[in-house]
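Asker: sequence first, then the predicted structure, then my questions.
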Amino acid sequence: MLPVRRILLCWLAVGTIALMIAGCGSQSADERLNLKLDELQDGLEARSTDRVMDVLHSDFQARGELDRDWARRTMTLMFLQNQRVNVLVINQETAIDPVYDGQAVTQAQVSLSGAERFIPDSARVYSVTLNWLEEDGDWQLHRLTWE
């Protein structure tokens, strides 16, 4: 009787894990986009150029003319100048386009500060617009503008 219970418990555990994995894949587009926004913020605060670059679309442009190479160089310089980078999202509104599938826009007020040591020595508030494209369930930052 004991081996039957073990087999039954094993199958129950496998079934539960399979249901949990299946449930993880059913995130809404909103949830996936919010996770991508968190990844972007976390990558900047961790001073990880690679993590931020993973969020950028292969055809990324900032202000209509600055590309992925510019983004990499700018982040590398910023991360070398600042031991700490803080991103504070003051307000944010994201809208997934109801007409064009796989497109979304995020508008936000963001405070970006950097510090060589413990006290921030630079801080600025930006109004940013992020245009997103979804490819195979993965949101990527396609266009970025700021004031």
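Answerer: Yes, it's here. Because the structure is a prediction, the values reported are computed rather than measured.

Asker: all contacts plus neighbour counts: C-alpha atoms, from now on.
Answerer: Will do.

Asker: which stretches of this structure form helices?
Answerer: Along the chain, the stretches classed as helices by DSSP state H are 2-24, 29-45, 49-55, 68-81.

Asker: out of the ones you listed, the one nearest Tyr126 is which?
Answerer: Of all those, helix 29-45 sits nearest to Tyr126, with 14.3 Å by CA to CA.

Asker: now the closest one: buried residues?
Answerer: Buried residues in helix 29-45, counted by 16 or more other CA atoms under 10 Å: Ala29, Arg32, Leu33, Lys36, Leu37, Glu39, Leu40, Gln41, Asp42, Gly43, Leu44, Glu45.

Asker: coming back round to it: can you list the helices of the chain in CSV and add distance to Arg124?
Answerer: Below are those laid out as CSV (distance: least, CA to CA, whole Å):
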stretch, distance to Arg124
helix 2-24, 37
helix 29-45, 15
helix 49-55, 20
helix 68-81, 14
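
Asker: out of those, which is closest to Thr106?
Answerer: Closest among the helices of the chain, using CA to CA: helix 29-45, at 9.2 Å.

Asker: please name every helix or strand in contact with that closest one.
Answerer: Where contact means 3 or more CA pairs under 8 Å, 6 or more residues apart in numbering; DSSP states H and E, helix 29-45 is packed against helix 49-55, strand 84-96, strand 138-146.

Asker: also this one, for the comparison:
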Amino acid sequence: MFTLFAIDRTQPLRSAARAGARMGWLAAALLALAACGGGSPEQRLRASMTQLQDAIQARDAKAVRAQLADDFVGPQGLDREGARRLAAASFLRYRDVWVRVAAPRFEVKGDRATVEFEAALGGGAGNALPEAAQLYQVRTGWRERDGEWRMISAEWTPRL
């Protein structure tokens, strides 16, 4: 279960919406799931998603990039390097970035997988309330090579 906070209305709504949109790709990247040990494809996928989450929580844009496939594609032509730059900009703008994920659904078929979930994403300067927050419906695509899962695609739709 997750908690969604309201956007601080003291800043212009467009600015808050833009900030939420810039952080939207982070929702695609993050799942608040514990890593599972073992060797099944789904367990390895969960572990890869946890590594991505750890990279974001550590505010490490290069480590975020490392979890994306070379041919990663996001909305509006976002590529792997663009995602790294977007992560770096978000980390500069927000001291704290958080996500709460609900109802993840895994579909693994051979070396490909899809994970869909709802995510609440926010960021701020360490205050009790976030400066920006949004709820998203997220769909991610993954590919496994040599036992490692990498995200190959992400799309998200704001729910509020």
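Answerer: Noted; the coordinates are in hand. Only a predicted model underlies this, so the values are computations on that prediction, with no experimental measurement involved.

Asker: before we move on, back to that, Thr76 of structure 1: which of the buried residues of helix 29-45 of structure 1 is nearest?
Answerer: Leu44 (10.7 Å).

Asker: what's the spacing between the counterpart of Leu130 of structure 1 in structure 2 and Asp60 of structure 2?
Answerer: With TM-score structural alignment defining the correspondence, Leu130 of structure 1 maps onto Thr140 in structure 2. According to CA to CA, to the nearest Å, Thr140 of structure 2 and Asp60 of structure 2 sit 20 Å apart.

Asker: more crowded one of these two?
Answerer: Set Thr140 of structure 2 next to Asp60 and count neighbours by other CA atoms under 10 Å: Thr140 wins out with 20 against 16.

Asker: circling back: the match of Leu130 of structure 1 reaches Glu155, doesn't it?
Answerer: Yes - using CA atoms under 8 Å, Thr140 of structure 2 is in contact with Glu155, at 6.5 Å.

Asker: and Gly124 of structure 2, how many neighbours?
Answerer: 18.

Asker: now do the same for it: its match in structure 1.
Answerer: Looks like Gly124 of structure 2 aligns to Ala115 there (TM-score structural alignment).

Asker: name the nearest residue to Arg145 of structure 2, sequence neighbours excluded.
Answerer: Of all residues not flanking Arg145 of structure 2 in the chain, Asp111 sits nearest, at 7.2 Å (CA to CA, 6 or more residues apart in numbering).

Asker: with Val128 of structure 1 instead?
Answerer: The shortest distance from Val128 of structure 1 to any non-neighbouring residue, by CA to CA, 6+ apart, is to Trp146 (4.2 Å).

Asker: what sits against that neighbour?
Answerer: Arg63, Tyr126, Ser127, Val128, Thr129 (CA atoms under 8 Å, 6 or more residues apart in numbering).

Asker: now Glu39 of structure 1
Answerer: Glu39 of structure 1 touches Arg51, Val52, Val55, counting by CA under 8 Å, 6+ apart.

Asker: hang on, the earlier thing: what's the residue nearest to Val128 of structure 1 aligned with over in structure 2?
Answerer: Aligned partner of Trp146 of structure 1 by TM-score structural alignment: Trp156.

Asker: now swap in Trp70 of structure 1 and tell me
Answerer: Aligned counterpart of Trp70 of structure 1 in structure 2: Gly82 (TM-score structural alignment).

Asker: distance of that match relative to Glu148 of structure 2?
Answerer: Going from Gly82 of structure 2 to Glu148 of structure 2 by CA to CA gives 22 Å.

Asker: quick check: the equivalent of Ala29 of structure 1 over in structure 2 vs Arg143 of structure 2, distance?
Answerer: Aligned against structure 2 by TM-score structural alignment, Ala29 of structure 1 finds its counterpart in Pro41. As judged by CA to CA, Pro41 of structure 2 and Arg143 of structure 2 stand 11 Å apart.

Asker: thanks a lot, see you next time.
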